[in-house]
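> sequence first, then the predicted structure, then my questions.
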Amino acid sequence: MSIVMERRAWRELARYPSALVGMMIILLLSGVALTTLVVIPYGEALERWRGGEMWQRHPVNASPAWVDRLRGGNAARTLVVASRDAEVEEAPFPGGRRLQIPLEFDYAYGGFPSEINLFLTAEGHARTPFVRLLWQAPDGREIALGGYRIGHQERISLSQDRSLERRLGGLAPHIGLLADPGDQASTPAEPEVRQGRYRLLLDAVVFDEQAGIEAELVLYGRVHGIAGTDHQRRDLSLALLWGTPVALAFGLIAAVGTTLTTLVIAAVGVWYRGWVDAAIQRLTEVNMILPVLPILVMVGTLYSTSIWLMLGVVVLLGIFSAGIKTYRAMLLPIREASYIEAALAYGASDLRIVWRYMLPRILPVLIPTFVTLIPTFVFLEASLAVLGLGDPELPTWGKVLNDAQSQSALYNGYVYWVVAPAILLMLTGLGFAMLGFALDRVFNPRLRSL
């Protein structure tokens, strides 16, 4: 009989478009979460989010590439030109060699890059190599960029070369090196990009017969990927993707933990009555006046901001919540039902009566409440992260918003930094809310006739 009623309920649920849309959103988020866990394992996600050398080829504060496409723009993307793809000319001399490494690239974008860096690697050298840099533009201009002694790992930031900036007429090097010289002379404040084939020639002297030099020229773009980058060059898509399983796991575990424990405690109090029920009610009343968010802030400030510790505290604080009084009111008439008396007559134990006859009677009514409770905990986790009390190791939606707030993203024009995680949070709340409200109309007898 119960199976038939459940099938009827699900068929009735399919009538509500809001329920179907909500389920589609939840399935989409669940699919993203599962795919992320498979493609980017937990340890790898933590290692990548810490930053470091992994992100040094990414631009700083770059907006998503698709935004530029929608606007019909042609903003610069990041270009990486490596010496392993170049034809190196070698000229030996007594005690060493002279290497000429051409780094050539075609620049076809409508805007200037945000930065230019040269990464050099010279390992296995007994004496420090020396390199001179020469920039060659499509119009035949040649600009000497100076000479450098190279260590094992060297990063030459051409964009921060102040002497080069003065020689380029006050233009930043990543603009002056790619600017049209005719336009630069007429309107120095707003130069135009000179598209074409550029070349950075590395004229190196090494004092070793075998060891060489590896070079990478990186022209950082103004846009990057599907989500952009932050102030530490990290790809925000990592946090947006990994924030999905973290948010859903936090919300689901917290909702399951608080709902089930609260329901069981309410049922035990109703069945045993007396001092057991009185003690549960007094604990509930005390817990109801405790502010959850300030307690979590205190735990995060004084002890730890681990997301799993926060989850445990949330479940503990939710055990004796106001839901106990609601469940108690629903269970009191069930305790006096005739089938409970019949169960006592054939010798059913207290535990069996609670688990087999009392709890299943109200579970269908609690399903909508459980579904709508999940986004509440998702927003709670994000709120803690925005307040700076999120897990510092985990890439989450709230952590992205916290970084955006600390870097004044909205005031600096990095709207994408705030909008993307905010949309994901709203989608999560919308999906569970739409499904929960439809479930309430299906399983709640008082709303079936409305």
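Arrived safely, thanks for sending.

> when you work out contacts or count neighbours from here on, use the C-alpha atoms and nothing else.
OK.

> any chance you could map the helices in the stretch 51-200 of the chain?
65-70, 162-167, 173-176, 181-186 (DSSP state H, counting those that start in this stretch).

> buried residues, the last one. List them.
Counting neighbours by 16 or more other C-alpha atoms under 10 Å, one finds that the buried residues in helix 181-186 are P181, Q184.

> contacts made by it with the rest, please.
Counting by C-alpha atoms under 8 Å, 6 or more residues apart in numbering, helix 181-186 makes contact with E190, P191, E192, all of which sit outside it.

> mind putting those into CSV with distance to E123 and neighbour count?
Output for these, formatted as CSV (distance: C-alpha to C-alpha, whole Å; neighbours: other C-alpha atoms under 10 Å):
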residue, distance to E123, neighbour count
E190, 42, 11
P191, 40, 21
E192, 40, 20
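
> in TSV, list the helices of the stretch 51-200 of the chain along with distance to F432.
TSV is the format used below for these (distance: least, C-alpha to C-alpha, whole Å):
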stretch	distance to F432
helix 65-70	28
helix 162-167	55
helix 173-176	48
helix 181-186	56
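
> okay, now the one to match up with it:
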Amino acid sequence: MIGENLRHWGREFWAEYRQDRAGLVGVGLLVLFLFLLAFEPFIVPFPEGSKRWHDITYWADNPPSAAPAWTNWFRAKKSAVAAVIREAETSTEESDGVRLVRRSFVYEYAYDVPPLDVVARFTATGDVPTALTVSRPDGVELELFSEQFTAGDKEPVRISVDRTSQNAVYAFLKKYESEETAGLIDIKQLDPTSVIFAEAGAGMDADPKPLHGRYVFTLSTMLLGEDRAADDPQLVISGRVSGLLGTDNSKRDLWTGIVAGVKWALLIGLLTAFVSVSVGVIAGIASAYFRGWIEVVIQRVFEIIVNLPLLPVLIILAAVFKLNIWYFMGIMCIYFWTGPVKTVYSMALQIKEETYIEASRAIGAGSGRIIFRHMVPLLVPYSFASMALYVPGAIVYEATVSLLGLGDARIVTWGQILHDALVGGAVLSGLWWWIVPPGLLIALVGMTFAFVGFAMDKILHPKLRTR
């Protein structure tokens, strides 16, 4: 019977709700956020990004302050896009127990601005002599790196062309420059990738012209015994543009950070709103039902909290005690529970005088049964509407405190990303992709729950339909 009533009520509610266009927009946005939350590991390029957001080594291969890849559509000169090449053609030569393993990575270069760096990665075990060469489209082959690594068991090895190949690139450059010009070139200031991806000829350092075509980077490793190994090779192209939302000045992928922030935004908003409204509804009902000293205590506490400003209190406590996110949510609950109290109190006073409440008392029903069986169910619909309207406030308060650098640094929130952008000079540097997405998402989440809350309010409170 109860299930049937609930289904009937649900159908009626949805029939009215879907007539509110803003409410439908809110539901659509909520579904989108839930999709991002559920499929986070599959839609971000760095699945461990939320856990290792502050681990600089995890982001080492990304370009710093790179614009989103799609900005190439609006540029006359196309910049190299960041990419990871894992497929390699492997060949092995063996002689007297020594294996020479060559892995060749093919990179099709079709851009006007070369990548910032090219990085070869693999895991090494033992002593592994290693060389990295590149074969250009014009037939020129350059040895970029040659060295022996001494590693432990499957120790990560990273070879950066930008840091290790200046001498090799300078030797290549000298073949096409006069002695006077070559003598003026500072090897330490030389940009290897701009030369590697440029047409061979005089002036390719000062005014490089892009050499489009097929580049083959070959990673050669010599294994001097069965206990030596070089596994999991990959070639990372550190492009000038990267990913869906670019990177920050610490090389962190911003799309990964934005998606990671969804779960914290929803958790902070929904949990704070649920606890606050639940406490507020119970407090309002108890105040109206018991009256006397209970009403006096609840109303005095209500008046004290209402007259204390939340944001300054949050800022002071966060600055002094370095609060984590759970303390933040607890403090917001202490303030937010006062929101529904007065409305619930007035509604509960009317419900208390109903005939069926008097009848329940007459047959010996206890206060707890009357409150939770007869009064709370009538106020639950109002609670849902109030809850939806409290979510944006909780998210904005957390973002504000985080923007000031006082948030919980152990988690990734949109407020933390905005704080990093402020500290990193994103505004002065024109890094709009670091500022706009987190700010826009905060506004969108607020708009989502505002639309849902207002739509529910109109349905559950018919007097509001004329507003």
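Sure, I can see it. Since this is a predicted model, take the numbers as computed values, not measurements.

> superposed, what's their TM-score?
Their TM-score after superposition, calculated using TM-score structural alignment, normalised by the length of the first structure, is reported as 0.82; 439 aligned residues with a C-alpha RMSD of 3.7 Å.

> hmm, back to that, deepest-packed of the helices of the stretch 51-200 of the first structure, please.
For the helices of the stretch 51-200 of the first structure, the stretch with the most neighbours on average is helix 173-176, a mean of 23; neighbours defined as mean count of other C-alpha atoms under 10 Å.

> which elements pack onto it?
Packing contacts for helix 173-176 of the first structure, counted by 3 or more C-alpha pairs under 8 Å, 6 or more residues apart in numbering; DSSP states H and E, involve strand 115-121, helix 162-167.

> read off where that helix ends up in the second structure.
Mapped onto the second structure with TM-score structural alignment as the criterion, helix 173-176 of the first structure occupies residues 192-195.

> show me the strands in the stretch 101-250 of the first structure, by range?
Counting by DSSP state E, counting those that start in this stretch, the stretch 101-250 of the first structure has these strands, from start to end: 115-121, 130-136, 142-149, 153-157, 196-206, 214-220.

> ok, the contacts of helix 181-186 of the first structure vs A172 of the first structure, which is closest?
Proximity of these to A172 of the first structure, judged by C-alpha to C-alpha, is greatest for P191, which lies at 11.1 Å.

> quick check: closest non-adjacent residue to the equivalent of the closest one over in the second structure.
Counting by TM-score structural alignment, P191 of the first structure lines up with P208 in the second structure. By the measure of C-alpha to C-alpha, 6 or more residues apart in numbering, the closest residue to P208 of the second structure outside its immediate chain neighbours is A198, 5.4 Å from it.

> list the contacts of the one you found.
With C-alpha under 8 Å, 6+ apart as the criterion, the residues that contact A198 of the second structure are M204, P208, K209, P210, L211.

> got a markdown table for those residues, with distance to V106 of the second structure too?
A markdown table is the format used below for those (distance: C-alpha to C-alpha, whole Å):
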| residue | distance to V106 of the second structure |
| --- | --- |
| M204 | 23 |
| P208 | 22 |
| K209 | 21 |
| P210 | 17 |
| L211 | 15 |
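
> which contacts among those does the first structure share?
For those, the aligned pairs still in contact in the first structure (both residues aligned by TM-score structural alignment, their matches' C-alpha atoms under 8 Å) are P208, K209, P210, L211.

> out of these, which comes closest to R361 of the second structure?
The shortest gap between R361 of the second structure and any of those belongs to P210, at 88.0 Å (C-alpha to C-alpha).

> how close does the closest one sit to Y111 of the second structure?
Shown here: P210 of the second structure relative to Y111 of the second structure, a distance of 7 Å by C-alpha to C-alpha, to the nearest Å.

> now W432 of the second structure
Distance from W432 of the second structure to Y111 of the second structure, counting by C-alpha to C-alpha: 23 Å.

> do me a favour and get the end-to-end distance for stretch 459-467 of the second structure?
Between the opening and closing residues of stretch 459-467 of the second structure we find a distance of 12 Å, counting by C-alpha to C-alpha.

> please identify the buried residues of it?
By neighbour count with 16+ other C-alpha under 10 Å, stretch 459-467 of the second structure contains the buried residues I459, L460.

> so where in the second structure does stretch 271-291 of the first structure end up aligned?
Stretch 271-291 of the first structure corresponds to residues 289-309 of the second structure when matched by TM-score structural alignment.

> likewise stretch 13-25 of the first structure?
Aligning stretch 13-25 of the first structure against the second structure (TM-score structural alignment) gives residues 17-29.

> so which residues make contact with the matching stretch?
444-445, 447-456, 459.

> show me those residues that map onto helices.
Among the contacts of stretch 17-29 of the second structure, DSSP state H puts 444-445, 447-456, 459 in helices.

> mind picking the two most distant members of those?
L444 and I459 (22.8 Å).

> number of nearby residues for whatever residue of the second structure lines up with L394 of the first structure?
For L394 of the first structure, the aligned position in the second structure is I411, judged by TM-score structural alignment. Other residues near I411 of the second structure number 18, with proximity taken as other C-alpha atoms under 10 Å.

> how far away is the residue nearest to L217 of the first structure when sequence neighbours are not counted from R15 of the first structure?
The spatially closest residue to L217 of the first structure, leaving aside those adjacent along the chain, is L118, at 4.6 Å (C-alpha to C-alpha, 6+ apart). For L118 of the first structure, the distance to R15 of the first structure equals 61 Å [C-alpha to C-alpha].

> between those two, who's got more neighbours?
Taking other C-alpha under 10 Å, L118 of the first structure and R15 do not tie; L118 has more neighbours (19 against 11).

> quick one: the more buried one from E154 of the first structure, how far?
Taking C-alpha to C-alpha as the measure, L118 of the first structure falls 8 Å from E154 of the first structure.

> make CSV out of the helices and strands packed on helix 173-176 of the first structure and add distance to L252 of the first structure.
Compiled in CSV, these are given as follows (distance: least, C-alpha to C-alpha, whole Å):
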stretch, distance to L252 of the first structure
strand 115-121, 43
helix 162-167, 54
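
> looking at these, which is closest to P59 of the first structure?
Of all those, the one in closest proximity to P59 of the first structure, counting by C-alpha to C-alpha, is strand 115-121 (7.6 Å).

> can you pull the buried residues of the helix or strand that contains M5 of the first structure?
Here M5 of the first structure, judged by DSSP states H and E, is contained in helix 2-13. Judged by neighbour count (16+ other C-alpha under 10 Å), helix 2-13 of the first structure contains these buried residues: L13.

> give me the angle between the very next helix or strand once past it and helix 2-13.
The first helix or strand that comes after helix 2-13 of the first structure along the chain, using DSSP H and E, is helix 17-39. Angle of helix 17-39 of the first structure versus helix 2-13, following axes from the mean of the first three to the mean of the last three C-alpha atoms, to 10 degrees, is 100 degrees.
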